[in-house]
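Q: Quick check, what structure comes out for this input:
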Amino acid sequence: MTFVDRSTTFYDLPVFVFPGPDHEDLPAADAVAWRLDCYAADELPFDELWEGFTAKVPTERVRALVLGPWWEDEYTDLRPALELILADAARFPALRALFLAHVTGEECEISWLQLTDVTPALEAFPLLEEFTVRGGDSQGLGAEPLSLRPVRHEALRVLRFESGGLPGQVVRALGECELPALEHLELWLGVQQYGGDATVPDLAPVLAGGRFPALRHLGLQDSELQDEIAAAVASAPVVAQLESLSLSMGTLTDTGAEALLGGQPLGHLKRLDLRHHFLSDAMTDRLRTALGAAGTELDLSDRQIPHRWREEEWRYVAVSE
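A: This is a model prediction of the structure:
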């Protein structure tokens, strides 16, 4: 499955597509999350679109930026567009949220989005509170892969990596980051075929707890290792500090759910998200009984049926290519 939606809000602001420098009647600079999209802006090259945006909109008041398709004709990698944004970082003192590659499957498959080292974005905007990165795989495309370096960031509260194949290097670097304000962490791990080579041991620093003392939501999602992840989560110290947990979008079966039920108590969670799963009716009933009694909101929607080919069953994640 390749569907990835286009968010209509970001940082609790409505997403507004910048129509190009020749248009009038723009909203107040701090009232929207500005989406830059070369297709929507008369197919301007990104450097011209960026120049027009920074000339037309009071950049000192912009609170959120959303980068849509940064190519107007032939697809290009992210680095040149990101470098333009970072070169003007000083002009955005109010920026608190940044979304890189706000792109749908119709515009570009998530695994084709050629990204880069995104650490400079965190370094250039030390007051950033929300950071989302979509994409990650560039295997065989000759582009620089998505990467991250260990970094300390005092302000970041929300971090999302949305990928059909999140590189293990990113997960390992995240485990070395110091993010004392981080409350919400969401990782779409994806599948190995599209570069998702992170292992359960790679998640150990996050699962150990203490690395991110303010963390209240953890999402380890969209993984073909969802059962193994569930087993690790069942005894992970970090769970005690969480208010919500998501193991959704992956290949969760009764094996992983059994590990959750047999592990540490989960009744303190306000919400447990297991949507897009491969659980039996009997197991969903057991989960509802165990967690419903504790008042935990449980999402068991979007049940999947394995594909059968010859004597084998094939299970699939929600977002891969």
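Q: Going by C-alpha atoms from here, please, whenever you check contacts or count neighbours.
A: Fine.
Q: Would you state the strands of the stretch 1-150 of the chain in chain order?
A: Here the stretch 1-150 of the chain has its strands, by DSSP state E, counting those that start in this stretch, at 9-10, 13-17, 33-36, 64-67, 97-100, 130-134.
Q: Export those strands as JSON lines, with columns for mean neighbour count and distance to residue 50.
A: Below are these laid out as JSON lines (neighbours: other CA atoms under 10 Å; distance: least, CA to CA, whole Å):
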{"stretch": "strand 9-10", "mean neighbour count": "16", "distance to residue 50": "20"}
{"stretch": "strand 13-17", "mean neighbour count": "18", "distance to residue 50": "13"}
{"stretch": "strand 33-36", "mean neighbour count": "24", "distance to residue 50": "8"}
{"stretch": "strand 64-67", "mean neighbour count": "24", "distance to residue 50": "11"}
{"stretch": "strand 97-100", "mean neighbour count": "22", "distance to residue 50": "14"}
{"stretch": "strand 130-134", "mean neighbour count": "21", "distance to residue 50": "19"}
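Q: Tell me how far residue 145 lies from residue 319.
A: In this structure, residue 145 and residue 319 are 18 Å apart, going by CA to CA, to the nearest Å.
Q: what about those two, which has more around it?
A: residue 319 (26 against 21; other CA atoms under 10 Å).
Q: The more buried one and residue 224 touch, don't they?
A: No: the criterion here is CA atoms under 8 Å, and residue 319 misses it with residue 224 at 10.7 Å.
Q: Could you also give me the structure for this next sequence, so I can compare it with the first?
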Amino acid sequence: MTINDHLATFCRLPARTFPGPGAPSDSLPAAGSVAWRITSDVYDADEDWADAFARFLDTVDTTEVRALIVGAWQEAYDTAPTGIIEALLAARDRLPALRGLFLGDMVMEECEISWINQTDVTPLLEAFPELEEFGVRGGSGLAFTGLRHTALRSLTMESGGLPAQVVRGVSASDLPALTDLDLWLGTPDYGGDSEVSDLEGILSGTRLPSLRRLALRNSEIQDQVAAAVAGSAVLGRLEVLDLSMGVLTDEGATALLDGGPLTHLKKLDLHHNYLTGPLRDRVRGALEPAGVEVDLGRGDADEDKDDDGTVWRYVAVGE
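A: You can find the predicted model right below:
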């Protein structure tokens, strides 16, 4: 699986790409009616991202802008978005209505997810205390330190490998309004070196009192994550649990079923898994009669077995 499509919606708004240089601007939608995607080109850009953003600030009524999507920037495979963050920080007084910000909306033709260079994104949340949704794609060089943010409701970090320091930073954060948390933990091959212990602040139930949707997915240690969630204090308050896209086997699913009750959930998402048929039947039998929506997707414990019996199992999104 690769990322082939840009965000179609963000912050409950349809995404709209701000037109390039020379394009007419007299038919643009109302500033607050869309999530504006500001983009350049990774290769041979006619206009760099900072210049595109400057044109945007001069063209659109920025006092009404509710959501921004940072798309591609020049040489994203080799260059962190430090200048982009500086430009956003410099423009914060011109964006009083901003409630959603996504950094790195690139598809594989622009830059593979694990090639995207990132940096410390904490200053963005500190600079925009009214921000309600924040997302970032790419784990290389990504940093995030623990902070307090009272407005943030949704935090998404998509990666082929999320650094342990980032997971610990999220785990140590005080986010009282957060309802949705989505972490793509990934694989050590692409920098995903976190361990289950790094999730303690998330699973303990002490720091995220409003959490209702928890996604800890795309993980090479999905069995261990599932077992930790099964015995966690936070499980009982969730409405949606997402452990999809990772290397989940019968061991992890059994631990999940044998742990705390799951029948209060509205949805359990385990798509992209390595469960055997009997275990898949057990999951459905335990939860669907109680009204839980179960997504097991397509899974086969032996789908990547070589002729010699060696089984290869992968996260859904790596490189």
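Q: Quick TM-score on the pair, please.
A: TM-score of the superposed chains, computed with TM-score structural alignment, normalised by the length of structure 2, equals 0.94; 314 aligned residues with a CA RMSD of 1.8 Å.
Q: And the strands in the stretch 151-300 of structure 2?
A: 154-158, 180-186, 213-219, 240-242, 267-269, 293-295.
Q: number of nearby residues for the aligned residue in structure 2 for residue 172 of structure 1?
A: Per TM-score structural alignment, the equivalent position to residue 172 of structure 1 in structure 2 is residue 168. Counted by other CA under 10 Å, the residues lying close to residue 168 of structure 2 total 21.
Q: What's the local residue count around the counterpart of residue 45 of structure 1 in structure 2?
A: Counting by TM-score structural alignment, residue 45 of structure 1 lines up with residue 48 in structure 2. Per other CA under 10 Å, the neighbour tally for residue 48 of structure 2 reads 16.
Q: nearest residue to residue 48 of structure 2 other than its sequence neighbours?
A: Residue nearest to residue 48 of structure 2 in three dimensions, not counting chain neighbours: residue 40, with 5.6 Å by CA to CA, 6 or more residues apart in numbering.
Q: Would you confirm that the one you found contacts residue 69?
A: No: under the criterion of CA under 8 Å, residue 40 of structure 2 makes no contact with residue 69, lying 12.0 Å away.
Q: Please name the residues that touch whatever residue of structure 1 lines up with residue 311 of structure 2.
A: Using TM-score structural alignment, the equivalent of residue 311 of structure 2 in structure 1 is residue 313. Residue 313 of structure 1 makes contact with 306-307, according to CA atoms under 8 Å, 6 or more residues apart in numbering.
Q: what range in structure 2 matches stretch 229-243 of structure 1?
A: Counting by TM-score structural alignment, stretch 229-243 of structure 1 sits on residues 225-239 of structure 2.
Q: sorry, back to before: doesn't residue 72 make contact with the match of residue 45 of structure 1?
A: No: Residue 48 of structure 2 is beyond contact range of residue 72, at 9.6 Å (criterion: CA under 8 Å).
Q: tell me, what's touching the two both at once?
A: 40-41.
Q: Can you tell me the closest non-neighbouring residue to residue 46 of structure 2?
A: Residue 46 of structure 2 sits nearest to residue 40 (CA to CA, 6+ apart), 7.8 Å away.
Q: Relative to residue 65 of structure 2, how far out is that neighbour?
A: Residue 40 of structure 2 is 20 Å from residue 65 of structure 2, by CA to CA.
Q: And for residue 55 of structure 2?
A: Going from residue 55 of structure 2 to residue 65 of structure 2 by CA to CA gives 14 Å.
Q: Tell me which of those two has more neighbours.
A: Of the pair residue 55 of structure 2 and residue 65, residue 65 is the one with more neighbours under other CA under 10 Å, namely 22 against 15.
Q: quick one: what's aligned to the more buried one in structure 1?
A: Residue 65 of structure 2 maps onto residue 62 in structure 1, by TM-score structural alignment.
Q: looking at it, that match is touching residue 91, isn't it?
A: No: counting by CA under 8 Å, residue 62 of structure 1 does not reach residue 91; the two are 9.4 Å apart.
Q: Residue 317 of structure 1: what's it in contact with?
A: Counting by CA under 8 Å, 6+ apart, the residues that residue 317 of structure 1 touches are 1, 190-191, 222-224, 249-251, 276.
Q: again, but for residue 149 of structure 2
A: Applying CA under 8 Å, 6+ apart to residue 149 of structure 2 gives the contacts 125-126, 129, 174-176.
Q: possible to save these as a markdown table with distance to residue 282 of structure 2 and neighbour count?
A: Formatted as a markdown table, those follow (distance: CA to CA, whole Å; neighbours: other CA atoms under 10 Å):
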| residue | distance to residue 282 of structure 2 | neighbour count |
| --- | --- | --- |
| 125 | 42 | 19 |
| 126 | 45 | 14 |
| 129 | 45 | 15 |
| 174 | 37 | 18 |
| 175 | 36 | 24 |
| 176 | 36 | 18 |
